[in-house]
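# predicted model and sequence follow; I will ask about them next.
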Amino acid sequence: MSSTILTNVTTYPIKSTQGISLNNALVKETGLELDRHFVITDLNGKFITGRTKSALVLVNSNITATGLILNAPGMPELRITYNNFSNKYQNVQVWNDEISAQHCSNEIDQWFSMYLNFSCRFYYLGEHSHREVKGLDHKLSFADGYPLLLISEASLEALNAKLEHPVAMAQFRPNLVVSQCLEFAEDGWHKIRIGEVVFEIVKPCSRCIFTTVNEITGKRNKQKEPLSTLKKFRQAKDKEIYFGQNLIALNEGSIKVGDKVEIISKHPPQEYSVSN
């Protein structure tokens, strides 16, 4: 088999909304530049995701020199400008972490509240915000637990071969997609180099109900697919279901689509039970 290559790079500026495909990207300690640097919360500061508000996956972002431009079904276009953000910081909750986050503006709060039909607020990972990966001296954005997620095309193909209705890679929300490797080869990788960056694969990614949300319709699959099928061959002893690998970047640098993926070192892959 020819060398493994990077085939897709995706950043998700707003947690749980649509990703933006990039031809090249700067990788920082927190992951891809701008990835999960915005989060939507309830009025108490608890984060909101597509797990409970699946319509978020239909919110489209475009990056500009001064901020973002947002579009969503039935909503007027919204321009987000960094210079208009408030100077107020408030603690927001992402899982068990409390992060001091910069409140953006009442106008943006109202836009998301109207779209979701739910009172909410919108925050940015400002210069005074700080969060670390658990157990590692490594900065983190509003991502679930790790800065980056990698999945191979072969792994998705192996899953889709078991599904009645194939799913798109977008339902798993990876930052990095690679091709020209065996299915689940990434399970055994420990350190890899892509472009200028060395990555350490620190943990398989446990999957939840969010993977059942169709990225085009914003609706959940009633049969809980593909999670139900994944459970049959990707459930570990801890009863979690895993698909994809969490990464941290060991240095900052640039990567681009077409870069070779160099496997620097390997480790024993997680074991999974298989059920009928």
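The structure has been received and is ready for your questions.
# for the rest of this, base every contact and every neighbour count on C-alpha atoms.
Will do.
# go through the longest strand along the chain and flag the buried ones.
In the chain, with assignment by DSSP state E, the single longest strand is strand 197-206. Across strand 197-206, burial judged by 16 or more other CA atoms under 10 Å covers 197-201, 203-206.
# structure B:
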Amino acid sequence: MSNFEVPGVFAAVVAGSFLKHVGLRLTRNRNVKEYVGTVSQINVYPLKSAKNLQNVTTANITTQGLICDGVGDRHWMVTRKGHYQNMSAFQRLILIQTTKEGSFFRLDAEGMEPLRLPLDPEVTGDNLVEVKVKFVPQRAVDCGDAAAQWISTFLKKEGLRLNYSPPSLSKRFSTDVPKEWTTDAKPGEEVAFQDFAHCMIMCDSSVEELSKRVQRNVPAIQFRPNVLVSGTTPFDEDTWKYVFIGKHIKMRFIDDCQRCIITTIDTINAEKDKQGQPLKTLKTFRCKEPFGPMKPVMGIHTNTEKEGTVNVGDPVVQYL
């Protein structure tokens, strides 16, 4: 081989290596990155088991859940003797409308005067209490006697209190919530009054498929998703392990969302469906191990790995 032939051979080797590297990289990207749809709806539920804020088109997804204009998702909660109360105990909770009004958090319900609470009340020795959610204790602010009387009157039960979880107080850890199976929650991941996770994601097509099987329209809001995604196949969310939303947000799957009797409560009149729908139908095709025949799944629980702003219309990408 002459001296003039060596550079040509070397160039060919380099070019071949480069193309191989690029090819492997593109193949790897095709294997792990997939556009799955767009954000169609954002829901923030400030008071646990009450109505969502209306007309939300943007919110921040944080390491404490969704926050919309200073109002946090499930940062207020009704308690009785320190234990959390939800729709399974008080169906009328779903009739309470939540609104931000200036520097106040406002509750409205039929037959009641509006209740206005400071968005972020001062934490003092007098209002600091311990509450329990899913048997796990955490500190919270008691919102006072007037708020307690308002809640007790509307829910027709004496002895109820209204509590708030301010940003300055430590939260529960997802890993402390008792489960009979292993989840993908990581140590140090905190939740306010959410059951378990920062954000519940569900697909529009999943709700549509369920509606076909029930043979009537099932409102997505009965499943209380935080983020709804359009443009997918039914139950596509089952396979998502890492979810990127918009430019910055990164969410990580930590568990399937097991469904209960709350899904049978009508969000308009607070009445349970007499046939137990749509839960009855879910049990016929959405049960899997290790949850058993009484806990069908729909939607996924996710925790936040990278915070950011979510908007209706944002692209959703999954990484396997």
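Structure received. If you're wondering where the values come from, they're calculated on a predicted model, not measured in any experiment.
# list the helices and strands the longest strand of the first structure packs on?
Packing contacts for strand 197-206 of the first structure, counted by 3 or more CA pairs under 8 Å, 6 or more residues apart in numbering; DSSP states H and E, involve strand 189-194, strand 242-249, strand 253-256.
# which residues in the second structure does the first one match up with?
For strand 189-194 of the first structure, the aligned range in the second structure is residues 240-245, judged by TM-score structural alignment.
# I'd like the distance from that stretch to the chain centre, please.
The chain centroid and the centroid of stretch 240-245 of the second structure are separated by 13 Å under CA atoms, centre = their mean, to the nearest Å.
# what residue in the second structure is paired with Ala161 of the first structure?
In the second structure, the position corresponding to Ala161 of the first structure is occupied by Lys212, as judged by TM-score structural alignment.
# after superposition, how close is the host helix or strand of that match to the first structure?
If you go by DSSP states H and E, Lys212 of the second structure is part of helix 204-214. The superposed helix 204-214 of the second structure is, by mean CA distance after the TM-score superposition for the first structure, a mean 0.5 Å from where its aligned residues fall in the first structure.
# that helix: which residues count as buried?
Neighbour counts over helix 204-214 of the second structure (16+ other CA under 10 Å) mark 204-211, 214 as buried.
# can I get those in CSV with distance to Arg74 of the second structure?
Rendered in CSV, the data for those read as follows (distance: CA to CA, whole Å):
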residue, distance to Arg74 of the second structure
Asp204, 22
Ser205, 26
Ser206, 24
Val207, 23
Glu208, 26
Glu209, 28
Leu210, 26
Ser211, 27
Val214, 29
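# for the aligned partner of Gln138 of the second structure in the first structure, which three-state class applies?
When the two structures are superposed using TM-score structural alignment, Gln138 of the second structure falls opposite Ile99 in the first structure. Reduced to three states with DSSP: H, G, I helix; E, B strand; the rest coil, the structure at Ile99 of the first structure is strand.
# what about Ile99 of the first structure, how many neighbours?
The tally of other residues near Ile99 of the first structure (other CA atoms under 10 Å) stands at 21.
# so it touches Val92, yeah?
Yes: assessed by CA atoms under 8 Å, Ile99 of the first structure is found in contact with Val92 at 5.3 Å.
# for the equivalent of Asn8 of the first structure over in the second structure, which non-adjacent residue is closest in space?
For Asn8 of the first structure, the aligned position in the second structure is Gln41, judged by TM-score structural alignment. Closest residue to Gln41 of the second structure in three dimensions, ignoring its sequence neighbours and counting by CA to CA, 6 or more residues apart in numbering: Leu228, at 5.1 Å.
# what's that neighbour aligned with over in the first structure?
Pairing criterion TM-score structural alignment: the partner of Leu228 of the second structure within the first structure is identified as Val177.
# could you pull up the residues touching the corresponding residue of the first structure for Arg161 of the second structure?
For Arg161 of the second structure, the aligned position in the first structure is occupied by Arg121, per TM-score structural alignment. For Arg121 of the first structure, the contacting residues are 40-43, 45, 103, 106, 108-110, 112-113, by CA atoms under 8 Å, 6 or more residues apart in numbering.
# wait, which of these is closest to Asn23 of the first structure?
Within the set of those, Ile40 lies nearest Asn23 of the first structure; the separation is 27.1 Å, counting by CA to CA.
# would you confirm that the closest one contacts Tyr123?
Yes: between Ile40 of the first structure and Tyr123 there is a contact at 6.4 Å, judged by CA under 8 Å.
# neighbour count winner among those two?
Regarding Ile40 of the first structure and Tyr123, a neighbour count based on other CA under 10 Å identifies Tyr123 as having more, with 29 against 24.
# which stretch of helix or strand covers the more buried one?
Taking DSSP H and E as the criterion, the element that holds Tyr123 of the first structure is strand 121-124.
# strands along the stretch 51-200 of the first structure, start to end?
Residue ranges of the strands in the stretch 51-200 of the first structure, as given by DSSP state E, counting those that start in this stretch, are 60-63, 67-71, 78-81, 89-94, 97-103, 121-124, 148-152, 176-179, 189-194, 197-206.
# spit out the contact partners of the closest residue to Leu47 of the second structure other than its chain neighbours.
Nearest in space to Leu47 of the second structure, with sequence neighbours left out and distances taken as CA to CA, 6+ apart, is Trp76 at 4.5 Å. The contact partners of Trp76 of the second structure, taken as CA under 8 Å, 6+ apart, are 46-48, 162-165, 193.
# picking that back up, ok, so of the contacts of Arg121 of the first structure, who is nearest His190 of the first structure?
Relative to His190 of the first structure, the closest of the contacts of Arg121 of the first structure is Ile40; by CA to CA it sits at 33.1 Å.
# what do we get in the second structure for that closest one?
Residue correspondence, TM-score structural alignment: Ile40 of the first structure in this structure matches Val78 in the second structure.
# test my guess that its match contacts Ala89.
No: look at Val78 of the second structure against Ala89 with CA under 8 Å: they stay out of range, at 10.7 Å.
# excluding its backbone neighbours, what's nearest Arg51 of the first structure?
Nearest residue to Arg51 of the first structure, sequence neighbours excluded (CA to CA, 6+ apart): Phe210, at 4.8 Å.
# so who does that neighbour touch?
The contact partners of Phe210 of the first structure, by CA under 8 Å, 6+ apart, come to 50-51, 54, 171.
# which of these are still contacts in the second structure?
Among these, the ones whose aligned partners also stay in contact in the second structure (both residues aligned by TM-score structural alignment, their matches' CA atoms under 8 Å) are 50-51, 171.
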